[in-house]
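> Dropping a prediction and its sequence here:
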Amino acid sequence: MGKSAKRPPVQRPLGAQISHMLKSRGVDVIFGIPGVHNVEMYRGIEEAGISHVLARHEQGAGFMADGYARATGKPGVAYVITGPGLCNIMTPMGQAYSDSVPVLVLSSCLDETAARRGQLHQMLDQEAAAATVCDWSHEARSAEAAYALIDRALAEFESQRKRPKHIQTPIALLGANADPAPDVSRAEQNGQAGPPDLIGLEKTLAGASRPLFIFGGGLAQNGGQGVTPNEVFVRDLIRRSGAAAFCSYAGGGLLSPEDPLSFGCYLGRPESARIMAEADLVIAIGTELSECDLWRNELGHQGTLVRVDIDPEVLADEHRAEVTIRADGMAVVQALLDKLPGETAQPKWNVAEIAAAKARWRAETDSERPGIADICDALAEIMPDDAMIFSDMTQFAYVAKEVWDMPRPGHWHHPTGFGTLGYALPAAIGGAVARLGKPTVAIAGDYGFQYTVQELGTAVELGLPLPILLWDNAKLKEIEDSMVESQIAPNAVIAQNPDFLKLAEAYGAFAEEPQNLAALQSAVLKAFQSDRPTLIRMTSDLTG
């Protein structure tokens, strides 16, 4: 008998084929909102075995995808409609770009825009609009192009700096039958890449009298996900080199709070420029040293600056490092450890002076925004080590990022850079979806919380045991302080707040308003055991 004929591929509408393709590439969850323009994208979601999380607004869907990606290291995927749907998710796309988060946004688009006007959801140039807030934005004009662009995005998430991508597909094409996507093709690697070329960095480090490291979020990504947590290597590097170190906000948790050579996350304090000037060697690994890291234009170093990063743009920035190494930061850390002596080195900095500086900076922080540091201490005392926190642009988070010593890296996520309000709640929902059974927390301010408060409905719908810590000072306090500092009479900084407890209950969530720190601790622990989110209102009265 001859060989049986090969069965022809099963054709489906392209929208359905895309969902099947994503599932075959490891995508298990999609965040989004269906509409008449992208309805064909929803045809194959359940059939493919993908879970869909219904957001209440596309901005929420984008932040959920961002939170999911930060929690897992996998791409967060969002489905949105033409026009306003795409515009609404552009804010999360801009945030993901600033913070190097792998978010893939798939949208529909109109079939023809140049020759027709007045169509539903029409924009002048949707593809170009999205391109302003992501790595790239392209239109797929065939099924083959759609598959190729998706695979390109997924491959770049693995091999390059993680940045959001946008792919749009015409409505008619989404509904047209298409062959399935090709099987996953991965080139076989013949052996692993060797260690990065340190170009004598280990000798420079050994010869320095006051070496100083700056560890950034590039080392904290997926912290603790591997066989050996990243923080183990980083802390060992400090111990065996005798160098002191700072962490950027995104690198929080890489250093141990008990390490006498750790300056913690106080890089943004003005006095840290003086510390930089005292070092004869500064090695910055996996950090942009951006305005949002330093809150000044110059690092302040006088000695040699070494930059390690996978992004060539970072290596050629305004800080003009004398030595640049384009490589994965953790690979460089491990390569340095391979060349250092195994025993603990003598500290090359005065540990008493480091402790005094940290105490001084904490006092400064507490003076600038009174009472918050003590609340942070109370929360940190009862917070599980594996808790993942998502914070918003709020004074509470500004203090916490400096004074709260996280036990693990990659477990505090903040909208750095783009600085979007409304990030915390939906991002925490995405993180909680990714970490079912593990503690996840949202921290928001009373004003920013209202940007995405409607996502409480999603959290209740999913039954997430999510504590939402709401810092309520009844105003835009950070902006008021900025106006006063600029000798501007405070204006437009007070808004009428709702009764947040009743609002939460209206959505079906629990609500608490603890009257002291012990009650706050109890409320958080109780929230972790609940079958739905709990809004916990915090005010300055907590500390008297």
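Yep, it's here. Worth saying up front: this structure is predicted, and the values here are computed from it rather than measured. Residues are numbered from 1 along each chain as shown.
> contacts, neighbours, all on C-alpha from now
Fine.
> can you map out the strands along the stretch 51-200 of the chain?
51-54, 76-80, 103-109, 136-139, 165-170, 177-178 (DSSP state E, counting those that start in this stretch).
> this is the comparison structure:
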Amino acid sequence: MTNLATWIVQTLAANGVDTVFGIPGVHTIELYRALDGSGITHITPRHEQGAGFMADGYARVTGRPGVCFAITGPGLTNIATAMGQAYGDSIAMLVISTVNSAGAMGSGAGHLHELPDQQQLMSQVSAFSHTVLTVEEFPMVLSRALAIFASARPRPIHIEIPVDLLTADATRLGPARKLAVPSRPSAPETVLSTAAGLCERSARPLIIAGGGAVRAAEAIRELAERLDAPVLMTVNGRGILAGDHPLALPVWPGGQVGGAAMQEADLILAIGTELGPTDFEDRLVEHQSLSAPLIRCDVDAEQSVRGRLPDLPVVADASDFAGRLAARLPIRGTGQGTCRAARFRDALNADLTPRQRTSIRVIEYLRDSASGAVIVGDSTQPIYAACTAFAASAPAQFFCSATGYGTLGYALPAAIGAALGKPGSSPVFAVVGDGGLQFSLSEMGTAVEAGTNVIMILWNNRGYGEIKAHMERASVTPIGVDIHTPDFRLLANGYGWAYAKADNLRSLGAAISDAMALNRPAVVELDETSLNEAEEADSPGLG
């Protein structure tokens, strides 16, 4: 007999799942029995929130859904924050959990891990949450999840299974198999013709590319070059055009320069971006007055008409739309777009504060340390600066939790997930502040246990520095932001990480080189008060 737990694990493997994140519990042990010999690698975080963040990082670098197993009740409430971040950033995540058996489910009797209605709770941070009540139901629900991941806006999906159903006979489902999924939507010819006409009549087109377009980089580059159009990349869209491309605008859209680029354009093509307030600084009301027609391409029909209403909504895959539109357009070759992009980049550089320049330089050191380096950021000061003006080399090589849901504690576990999804010689950096790190500090143990070589860049300002700065600017006495700072060298040693402290950019470069030569995780601590570009102290080395 094949029980449902075994069928689930075998079917996940048949559909390309090679890694599952989760913490075993008494309600999920049948899933773990099925994992043995399945070929799927299991990663044990120290907290279910870490499992969700790891799945998020894994999904971003692989383009495949991150998968988690979670126990009933506290396992789900723990992972909900990570699902909220993934929901905000449209990241594919599959969370399979248990729920109490029929009769105990939501009974109010006080059964282990009981919640009144955990499906309703999880529906707030997922594309859908579904309770499977029969064996025959599961294949349809899993197919529905895979269809959304493959052809719609990818967001977390939660499937819960009563504990007693895991051991039910699933032989009648047949052998595990790859499930068929629909293709992504394609732009109609009539819509492409209308878009091409608008493009041909424009003199100053601008492309805005977001996180929904990271798999469409080649098509967007071709479109931009044919149109001679600068590409303004949101935070999640960084690297769609490499930073050294003459049409690249790795500029925060909500700033003065991003706003000026949109105001100057006579046509805007927004591809794979929700035009969200955390990217556009709540300036969408101002942008309502933009004179430029807006072509908006999104895989999600509902999202395509949120925020500023488009003149031409296009419900289509970003790569399909950009590639087929580019094929209809002649090559302009005027160079005006290149000049506009250079002018906006120069204006942005002139606006940066010395503190922002130093922070961005730190992130650039990481980018330039090795080909293919992945930088995962928390909500921390150097990442906020990087969101303003950092140019990534390729898509999915810079991402963070500083926009969208905006959670803390993201960078370390998400970097672990990215390292597991992208094994090899390219380093994965986790950029995190001392306050944010203490949300998920225990995942340092997971990094060692999983055999990753994550390099943590620890920005130490002895507290919640960004919040403190906001308080001071608002004339609020700082309360609750000056927190106890542990000895990170001792913590690193205790978890089996290498450690170095860098006081300036030169020593940072040397410390990073040393860290990459090691075969274990490493912490490079930066003291914000002593970091100064003019200093040339020697690197303390790693030990």
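Okay, I see it. Because the structure is predicted, anything quoted here is derived from the model rather than measured.
> re the thing from before, mean neighbour count added to the strands of the stretch 51-200 of the first structure, as TSV?
Converted to TSV, the strands of the stretch 51-200 of the first structure look like this (neighbours: other Cα atoms under 10 Å):
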stretch	mean neighbour count
strand 51-54	18
strand 76-80	28
strand 103-109	28
strand 136-139	18
strand 165-170	24
strand 177-178	18
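> As a markdown table, those with distance to residue 392 of the first structure would be great.
Output for these, formatted as a markdown table (distance: least, Cα to Cα, whole Å):
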| stretch | distance to residue 392 of the first structure |
| --- | --- |
| strand 51-54 | 21 |
| strand 76-80 | 19 |
| strand 103-109 | 19 |
| strand 136-139 | 26 |
| strand 165-170 | 23 |
| strand 177-178 | 43 |
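> Tell me how many other residues surround residue 75 of the second structure.
Number of residues near residue 75 of the second structure (other Cα atoms under 10 Å) recorded here: 21.
> got a list of what the residue lying closest to it once chain neighbours are set aside touches?
Excluding the flanking residues, the one nearest residue 75 of the second structure by Cα to Cα, 6 or more residues apart in numbering is residue 48, at 5.9 Å. By Cα atoms under 8 Å, 6 or more residues apart in numbering, residue 48 of the second structure lies in contact with 22-23, 70, 75-76, 78-79.
> and if we set it to 10 Å?
Residue 48 of the second structure is in contact with 21-23, 54, 68-71, 74-82, counting by Cα atoms under 10 Å, 6 or more residues apart in numbering.
> So what does it match up with in the first structure?
Correspondence of residue 48 of the second structure to the first structure, assessed by TM-score structural alignment: residue 58.
> Please enumerate the helices of the stretch 1-150 of the second structure.
Remark: helices assigned in the stretch 1-150 of the second structure by DSSP state H, counting those that start in this stretch are 4-14, 29-35, 48-62, 74-89, 118-122, 137-151.
> Relative to the first structure, which residues correspond to the fifth one?
By that I understand helix 118-122 of the second structure. So helix 118-122 of the second structure sits over residues 126-130 in the first structure, by TM-score structural alignment.
> That stretch vs the second structure, mean deviation?
Here the mean offset of stretch 126-130 of the first structure against the second structure after fitting is 0.7 Å, by mean Cα distance after the TM-score superposition for the first structure.
> Go through that stretch and flag the buried ones.
Neighbour-count burial for stretch 126-130 of the first structure flags 126-127, 129-130 (criterion: 16 or more other Cα atoms under 10 Å).
> I'd guessed residue 239 of the second structure sits against residue 247; true?
No. Taking contacts as Cα atoms under 10 Å, residue 239 of the second structure lies outside contact range of residue 247: 11.9 Å.
> quick one: what's aligned to residue 385 of the first structure in the second structure?
Mapped onto the second structure by TM-score structural alignment, residue 385 of the first structure lines up with residue 371.
> One more: residue 417 of the first structure?
Match for residue 417 of the first structure (TM-score structural alignment): residue 404.
> Please name the nearest non-neighbouring residue to residue 216 of the second structure.
Counting by Cα to Cα, 6+ apart, residue 216 of the second structure lies nearest to residue 319, which is 4.3 Å off, once chain neighbours are set aside.
> isn't there a strand covering the one you found?
No. Secondary structure assignment (DSSP: H, G, I helix; E, B strand; the rest coil) places residue 319 of the second structure in helix, not in a strand.
> quick one, what contacts it?
The contact partners of residue 319 of the second structure, taken as Cα under 10 Å, 6+ apart, are 186, 212-220, 271-272, 325.
> Show me how to select, in PyMOL, the buried members of these.
Of the contacts of residue 319 of the second structure, the buried ones can be selected in PyMOL as follows, counting by 16+ other Cα under 10 Å:
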select buried, resi 186+212+213+214+215+216+217+219+220+271+272+325
